[in-house]
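Asker: Provide a 3D model corresponding to the input given below.
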Amino acid sequence: MARRTPRPPSRPRPSVTEGSPCPCGLPAAYGACCGRFHTGQSAAPTAELLMRSRYSAFVVRDEGYLLRTWHPDHRPSGVDFDPAMHWTGLEIRDTAEGTVFHSTGTVTFVARYTLGGEPGQLHERSHFERHGGVWVYVNGTFTE
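Answerer: Prediction:
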């Protein structure tokens, strides 16, 4: 009898359920927080909430959501998730504009991760704008 070698999943999804704490750090369950944006149940009403939901999308490896919330002029063809990278926390450092009364906004944040077991941090100032009535990610500048 031939022995089959199981194929590893191409992109394993971390175990985040609707009832899990939301990866974005807000005191709500994932399903009631960023999960509702990921499913399309509602759209993020501010640039900060879009930033948080995009971070959570990286945690759960939701490529579709990330691409849908990327400005079409800057959107890549796909998102290459590194299976050795695990996002471990998000800290919002600053926001400017980005409310329901604005058309642009910025969010400065630190996203923590481990890569191959080694801790790291990503510092970025992200730029957002309204496109077709919804907030989208335009681009980001790495900061220290």
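
Asker: going by C-alpha atoms from here, please, whenever you check contacts or count neighbours.
Answerer: Will do.

Asker: could you identify the helix or strand that succeeds the longest helix seen in the chain?
Answerer: Longest helix in the chain, counting residues (DSSP state H): helix 47-60. Where DSSP states H and E defines the elements, the next helix or strand beyond helix 47-60 is helix 63-68.

Asker: list the buried ones in that following helix?
Answerer: When burial is assessed from 16 or more other C-alpha atoms under 10 Å, helix 63-68 yields the following buried residues: Glu63, Tyr65, Leu66, Leu67.

Asker: who are the packing partners of the helix or strand containing Gly120?
Answerer: Assignment of secondary structure by DSSP H and E places Gly120 within strand 118-131. With contacts defined as 3 or more C-alpha pairs under 8 Å, 6 or more residues apart in numbering; DSSP states H and E, strand 118-131 has these neighbours: helix 47-60, strand 104-115, strand 134-142.

Asker: do you know which of those lies nearest Arg36?
Answerer: With C-alpha to C-alpha, the closest approach to Arg36 among these belongs to helix 47-60: 9.3 Å.

Asker: and the angle for that closest one with strand 134-142?
Answerer: 70 degrees (axes from the mean of the first three to the mean of the last three C-alpha atoms, to 10 degrees).

Asker: for helix 47-60, packing partners?
Answerer: helix 34-38, helix 63-68, strand 85-97, strand 104-115, strand 118-131, strand 134-142.

Asker: please generate a structure for the following sequence too, so the two can be compared:
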Amino acid sequence: MPIHEGKDAETAEELMRSRYSAFALQLESHLMRSWHPRTRPEPPLIAPGTTWRRLEVLDTVDGGTDDEDGIVEFRAHGMQDGEAFVMQERSRFVRRACRWVYLDGEMN
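Answerer: Okay, here's the model as predicted:
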């Protein structure tokens, strides 16, 4: 919750985990704040009828406290209108004004 309340994430993975929980908790303001303005879509960012159940971090490349960019690959398990699904993405993060932000991702 500290990151949802404005604390800066120290790593790209920490930001990615906070974004996953923001989707689960429907904290759209955190998603907007943590998304690079060049790639951020228009709201709403949260799909109605979706419930997030579990997150698996599969890989991280860079994205540490001394890096300027990083990659986090993850699998997110959820339910959409009563149907189970799994979303896998390789997400790119960059530092912008000394803060980690989500840039974009490639779905697998």
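
Asker: tm score of chain vs chain?
Answerer: Once superposed, the chains reach a TM-score of 0.96 (TM-score structural alignment, normalised by the length of the second structure), with 108 aligned residues with a C-alpha RMSD of 0.9 Å.

Asker: circling back to that earlier point, just give me the closest of the buried residues of helix 63-68 of the first structure to Leu115 of the first structure.
Answerer: Taking C-alpha to C-alpha as the measure, Leu115 of the first structure lies nearest Glu63 of those, at 19.3 Å.

Asker: which residues touch the corresponding residue of the second structure for that closest one?
Answerer: Counting by TM-score structural alignment, Glu63 of the first structure lines up with Glu28 in the second structure. Contact analysis of Glu28 of the second structure by C-alpha atoms under 8 Å, 6 or more residues apart in numbering lists Ala22, Pro44, Leu45, Ile46.

Asker: Glu28 of the second structure and Met87 of the second structure: what is the separation?
Answerer: 19 Å (C-alpha to C-alpha, to the nearest Å).

Asker: please work out which of the helices and strands packed on strand 118-131 of the first structure is packed deepest.
Answerer: helix 47-60 (a mean of 24; mean count of other C-alpha atoms under 10 Å).

Asker: how close does that helix sit to the second structure?
Answerer: By mean C-alpha distance after the TM-score superposition for the first structure, the fitted helix 47-60 of the first structure averages 0.3 Å away from its aligned residues in the second structure.

Asker: which position in the second structure pairs with Arg112 of the first structure?
Answerer: Arg112 of the first structure maps onto His77 in the second structure, by TM-score structural alignment.

Asker: if we can go back for a sec, Serialize the helices and strands packed on strand 118-131 of the first structure to a markdown table and add fields for distance to His86 of the first structure.
Answerer: Shown next, in a markdown table, are those (distance: least, C-alpha to C-alpha, whole Å):
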| stretch | distance to His86 of the first structure |
| --- | --- |
| helix 47-60 | 7 |
| strand 104-115 | 5 |
| strand 134-142 | 19 |
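
Asker: which one of these lies nearest to Asp94 of the first structure?
Answerer: That would be strand 104-115 among these, by C-alpha to C-alpha, at 5.0 Å.

Asker: same for the closest one, what does it pack against?
Answerer: helix 47-60, strand 85-97, strand 118-131.

Asker: export these as TSV, with columns for distance to Arg36 of the first structure.
Answerer: Below are those laid out as TSV (distance: least, C-alpha to C-alpha, whole Å):
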stretch	distance to Arg36 of the first structure
helix 47-60	9
strand 85-97	19
strand 118-131	19
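
Asker: hmm, Gly116 of the first structure is touching Met85, no?
Answerer: Yes. In terms of C-alpha atoms under 8 Å, Gly116 of the first structure counts as a neighbour of Met85; the distance is 6.6 Å.
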